[in-house]
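Trainee: coords below, sequence missing:
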């Protein structure tokens, strides 16, 4: 679905996207961020899909695998700085 189609369908039912966010107990910008940002809130993506009567993978095919599981958009990060214990081993004050 196109982003504007999603927004217009939700606005017809809720009046505003922030009303939907507040109804779900989230920040007032949560629905907008969920629509615009992949991986922002998978549970809210599911709630939006329920409101539209569709599956999340039908609305956002690039955010879900073929089996319907969400694609992780988190970057795998490795620490690049020494931990406090490593500082102490090198006799360097933190």
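Mentor: Right, received. Where do you want to start? As the structure is a computational prediction, the values presented were derived from the model and not from experiment. Residues are numbered from 1 along each chain as shown.

Trainee: hey, let's count contacts and neighbours off CA atoms from now on
Mentor: Will do.

Trainee: what's the following helix or strand after the host helix or strand of residue 4?
Mentor: Taking DSSP states H and E as the criterion, residue 4 maps to helix 3-14. Per DSSP H and E, the first helix or strand lying C-terminal to helix 3-14 is helix 17-23.

Trainee: on contacts alone, who are the packing partners of that next one?
Mentor: Contacts defined by 3 or more C-alpha pairs under 8 Å, 6 or more residues apart in numbering; DSSP states H and E place helix 17-23 against helix 3-14, helix 30-36.

Trainee: take the one below as the second:
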């Protein structure tokens, strides 16, 4: 099984810029005063903004963050639920 790696935050920003977006521009587009929640999503789980970034790139969210999403695009459980699910082999 080949494990894909999450895109590097710099690669996400570069891809956004190639599509005419910045994190500040995305925030403004969605009526958010600060781009910090988009910056946070680059390195931490923030499903809403992960989807917004993926939409701006025209790429499925699971392609950008395979560690956070299953191949079908559903969110991987985190914390105790994630540990329990991985032990049971759920969604393998």
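Mentor: Sure thing, it's come through. These numbers were taken from a predicted model, which means no experiment stands behind them.

Trainee: report the distance from the helix holding residue 4 of structure 1 to the chain centre.
Mentor: Relative to its chain's centre, helix 3-14 of structure 1 lies at 18 Å (C-alpha atoms, centre = their mean, to the nearest Å).

Trainee: in structure 2, what residue sits furthest out from the centroid?
Mentor: Ranking residues of structure 2 by C-alpha distance from their mean position (C-alpha atoms, centre = their mean) puts residue 88 at the top, at 24.7 Å.

Trainee: hang on, the earlier thing: distance to residue 62 of structure 1 for the helices and strands packed on helix 17-23 of structure 1 - can I get that in a markdown table?
Mentor: Compiled in a markdown table, the helices and strands packed on helix 17-23 of structure 1 are given as follows (distance: least, C-alpha to C-alpha, whole Å):
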| stretch | distance to residue 62 of structure 1 |
| --- | --- |
| helix 3-14 | 13 |
| helix 30-36 | 12 |
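
Trainee: I figured residue 7 of structure 2 hits residue 65, correct?
Mentor: Yes. Assessed by C-alpha atoms under 8 Å, residue 7 of structure 2 is found in contact with residue 65 at 6.5 Å.

Trainee: out of these two, which sits in the more crowded spot?
Mentor: Shown here are residue 7 of structure 2 and residue 65; by other C-alpha atoms under 10 Å, residue 65 has more neighbours (21 against 14).

Trainee: mind checking what the more buried one lines up with in structure 1?
Mentor: Aligned counterpart of residue 65 of structure 2 in structure 1: residue 60 (TM-score structural alignment).
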